[in-house]
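> Sequence plus the predicted model coming up.
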Amino acid sequence: MEKTLKNKQHHTKESDFHDFNHDEEEGADFEEDIERREGFSAGSDKKIILLLAIGGVCIIAALIIVFVIVFQDSRKEREAVQAQMNLESMEQQPHSDEEAGTVPAQEEASDGQSAASSEPEEMPDVPAELEMQEEIQVGALDDDQDPQADGAAGTEANGAEVTVSAINKDETGSTTMGIDVSKYQGTIDWAQVKEAGVEFAMIRVGYRAKSTGELFEDPTARYNMQEAQAVGIKLGAYFFSSAVTQEEAKQEAAFTREIIAKYKITYPVAYNCEDFESPDSRQYGLDAGVRTSLACAFLDEIQAAGYTPMFYAAKGELEGSAKWDTQTLAGKYKIWVAQYPDQPYPATGASSYTGAHAMWQYTSQGTVAGIPKKTDVNIAYFGYTKEAEAKDETPAEVVEANPEVGIIFTEVNETVTAKQETNLRSEPSTLNDTSIVGKLVHGDTATRTGVGHNGWSRVIYNGQTLYAVTSYLTTNMEDTGQQAPPQGPVYTPVNESVTAKMETNLRTEPSTVNSDTVVGLLHNGEVLTRIAVGDNGWSQLDYNGQTVYAVSSYLTVVE
């Protein structure tokens, strides 16, 4: 039994040894397998990492390429935008100090004119036609070629009577109040105008003769700009056009900017064109499209010169593009509309014109302290916190109020008397009755020092320089002549049927000074007989057996 046990133990040991060796062999094989697997896994991991690294590098490179392309495009776009902004700045020069206001009819007129920099701007080239003009001609006070009638605008009636006083800023916000003036307002005391609360003035620079086409400076333009600027009233300007070609319109713009260059023009420079339907107008027969292109030619030149362009017309001419391409004009420029309600601003809070507009002329019957005649009054829906600088820094020549501007006098030295009797006036014009300061009767003498080309004489009477109609004077003390006709306008007899272009007042006298003289209203389509045409811009009409007066430019002949 012991031997058997030993054999069993020996067998067991051998089995154990065999099993151990077998286990060692299997363990070695397992380790080799593990090593092979680990080697394979490590190799695979290295390949994956390498591929990922290569992919990452490619992605980064692609992103860099895209970034460079986008950056270059963005830079080019920025440069293009900056170039455009610079170009627009040169052309428009928006005023950084403008106070934008709210405009009736959904317009916000915020694009003002910039105050000029300390460096004077280079003025655009002057057309050859203007360069050849040796000297700017100044228009006469009495000029039947002046296309602007004294009184209401376009198709508007005269408007409500109003006395101008300062606007309550708390009620109107950035709304500003102003006037527009020309020779028809006479010599203005601008200090009184300032005290009346007027904030800006649109000064007529000049006009083109309605038949001959000559260019004339308004005889009061420089004096008005000088004096208004001196008292702190901000300046705007306008030109009254009779251009028939774009070249003429550009010439008018050059004419305008030459005159205004030395003054501080803060408010817009406007294009005004009326009376184009009168047969004696050189614009007669031009359609709305052609006239609009002429306005654009003028205003584009004004904008290029660094001023804010603005277009002026009456409500009836703008609505429905009746007389102008309103959409084109309103899309490019500020609009200044004339529309006269029965009750003036602020009783009437806004114009009935529904189109976009930046300025509203609400009457031609304004009474303003310092202005001897009725004047147009305006509300602008924008303002400026400071004055612009003049485009030309050269100081403007100082001018004095001179009633003789625009009149060519032949100097003489002779004693005259009245053929019978004549008025002596402080200015050579019948436009203003307040200019009458006395009478010269036959036998009483004065010294004549000049004979004007417009039918007026300059005389010295009791130490005063006064004016009298030349045809009422004589150097022959024995010549009593025939009874001189009543002094005043000359009416040429006619016999023709007329109607109103739109509508116009009929008055008992040829004057808009007193609203009590209105006896009727003539509408388009209603026909009256015109019996005379005056050299003062008024026509005599037969109205139910009564002689009445209407503004000639508001009438048209019925064929």
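Good, I have the coordinates. Predicted, not measured: the structure shown is a model, and the values here were computed from it.
> switch to C-alpha atoms for all contacts and neighbour counts from now on
OK.
> Am I right that E397 sits in a helix?
No - E397 is assigned coil when assessed by DSSP: H, G, I helix; E, B strand; the rest coil, not a helix.
> Please report the distance of it from M202.
Distance, E397 to M202, by C-alpha to C-alpha, to the nearest Å: 20 Å.
> In terms of neighbours, single out the busier of these two.
M202 (25 against 10; other C-alpha atoms under 10 Å).
> Now for the more buried one: which residues touch it?
178-181, 235-238, 267 (C-alpha atoms under 8 Å, 6 or more residues apart in numbering).
> closest to L52 among those?
Closest to L52 out of the contacts of M202 is Y267 (68.8 Å), distances taken as C-alpha to C-alpha.
> Now for the closest one, how many residues are close by?
Residues near Y267, counting by other C-alpha under 10 Å: 28.
> And for it, nearest residue in space, chain neighbours not counted?
Computed as C-alpha to C-alpha, 6 or more residues apart in numbering, the closest residue to Y267 that is not its neighbour in sequence is G236, at 4.3 Å.
> this is the comparison structure:
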Amino acid sequence: DTPKKDANIITYGIDVAKWQGVIDWKKVKEEGITYAMIRVGFRTLDTGIIVEDPYGEYNIQQALKNGIKVGIYFFSTAINKEEAIEEAKWVAKFIGPYSITYPVAYNCEGFTDPNNRQYGMTKEERTDLAISFLDYIDKKDYTPMFYASKNELEGDAQWNTNTLSKKYKIWVAQYINTIGEDMKSSYSGEHHMWQYTSKGVVSGISGPVDLNLAYFEYEADAKPKDDKATEEVVADPTALINFKEVSETVTAKAETNLRSFPSSKDPDTIVAVLKYKDTAERIGVGDNGWSKLKYNGEILYAVTSYLTTDLDYQEKQEKQEKHENQVPSIDNPEAGITFTQVNENVTAKEVTNLRIVPSTEIDDTVSEVLYNGDIAIRTGIGDNGWSRVEYKGKTLYGVTSYMIVVEQN
């Protein structure tokens, strides 16, 4: 449908990508949102691979299902004409089965970063790539639109703005401090859509979202360019979590809930309880503190710190606690102490007491005095700072830091 534009027309919309998570589009519609500019994909900043936005198709389907008109944008890092056209073809194929009424926009940012593959390109080179992308979109009978910030557009600072604005709709980003009915962008150039804040609050979206005004509207929905049938997409709630792939058997340290979603906010997500000695296959460790598990044929999630790969965890813990709670005594001088076995000659740095118990907490335990030059045989170094030695036919204990090793002649 041809856009209708006059001085009085303003339509209210949002633009979304994976950062907005799983959106409740019914609630978004109830907020009065007319359209959504949806990111469908991007080319990576370093390797230059085209990647589908994990929520792109879900967002298109659900926005349309709830009566919200859809526009599209793609984040480009193309470095030559071939890549720019490749991006445009990828977008056109991706959106072909859907009613895309609002424009299809070219988005390119971050090119002043030395780590960006576009670093060092001139504005003329980047403008030519945008034209290649948008001309292909135009040939596919979509409305092409160019997105950039006010600072990049004004005075041809980063783009040949005059050339682009003569050919395509312009979507300008310029954020304001006060939002009201009479607000206007301070961008002086012609523009058709204005992104006026990145901190919008819209029901159905957790967290901030970009808000936009369009100075045009469409009375009817565009027809899909491709009659290919599509299946309804289910949004993956974990798409924003980076999971390191693993394959290992785990159990609970005590017991822990297994959930359908890696968050403890909703009690309704609890599917099962994993108890100590019950096992599950861990297939991923997330950067959010959760693990991905296979359990009884389902993919579930548990807090990583509540799991262990040690299937004898509790027995070892009990043994360790029992060991740590033991106190050296005359009857059991090495209780609670772990000794590393050695066999070496030692003497005192100056002079040190040798005791029948490796502790100063018990009175009258000094048996011998070791002077510098006297030789004892050390048979163990304890984790409590004491050494076990053989001296004058007795097993005794001295402070490790008061002794030095001497070479045997």
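That came through fine. Just so we're clear, the structure is a prediction, and the values are computed from it rather than from any experiment.
> Now V181 of the first structure: closest residue in space that isn't a chain neighbour?
I203 (5.4 Å).
> Tell me who's in contact with that neighbour.
The neighbours of I203 of the first structure, taking C-alpha under 8 Å, 6+ apart as the test, are 180-182, 221, 224-225, 235-238.
> Just tell me what it corresponds to in the second structure.
When the second structure is aligned by TM-score structural alignment, I203 of the first structure is paired with I38.
> element containing the spatially most central residue of the first structure?
Nearest residue to the geometric centre of the first structure (C-alpha atoms, centre = their mean): M310, 2.3 Å. Secondary structure assignment for M310 of the first structure, by DSSP states H and E: strand 309-314.
> how close does that strand sit to the second structure?
Its aligned residues in the second structure lie a mean 0.5 Å from strand 309-314 of the first structure after superposition (mean C-alpha distance after the TM-score superposition for the first structure).
> Doesn't the residue nearest to V181 of the first structure lie inside a strand?
Yes - looking at I203 of the first structure with three-state DSSP, it is inside a strand.
> How much space separates it from S435 of the first structure?
Distance, I203 of the first structure to S435 of the first structure, using C-alpha to C-alpha: 22 Å.
> repeat for D300 of the first structure
D300 of the first structure is 41 Å from S435 of the first structure, by C-alpha to C-alpha.
> again, but for T220 of the first structure
Distance of T220 of the first structure to S435 of the first structure, given as C-alpha to C-alpha: 16 Å.
> now do H523 of the first structure
For H523 of the first structure relative to S435 of the first structure (C-alpha to C-alpha), the value is 34 Å.
> what does P344 of the first structure give?
29 Å.
> just the helices in the first structure please.
Remark: helices assigned in the first structure by DSSP state H are 2-92, 128-132, 169-172, 190-195, 221-230, 246-260, 288-304, 315-318, 326-332.
> which residue numbers in the second structure go with the strand holding M310 of the first structure?
Aligned by TM-score structural alignment, strand 309-314 of the first structure falls on residues 144-149 of the second structure.
> what comes up buried for the matching stretch?
Going by neighbour count (16 or more other C-alpha atoms under 10 Å), the buried part of stretch 144-149 of the second structure is 144-149.
> what about L50 of the first structure, how many neighbours?
Neighbourhood size, L50 of the first structure [other C-alpha under 10 Å]: 12.
> cool, and K4 of the second structure?
Applying other C-alpha under 10 Å, we find 11 residues neighbouring K4 of the second structure.
> what do you get for G155 of the second structure?
13.
> coming back round to it: how about the buried residues of stretch 144-149 of the second structure in a markdown table, adding distance to K225 of the second structure?
Listed next are these as a markdown table, based on distance: C-alpha to C-alpha, whole Å:
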| residue | distance to K225 of the second structure |
| --- | --- |
| P144 | 15 |
| M145 | 18 |
| F146 | 21 |
| Y147 | 23 |
| A148 | 27 |
| S149 | 31 |
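> count of neighbours near P428 of the first structure?
Neighbour count for P428 of the first structure, taken as other C-alpha under 10 Å: 25.
> Same check on A305 of the first structure?
When neighbours are counted by other C-alpha under 10 Å, A305 of the first structure comes out with 24.
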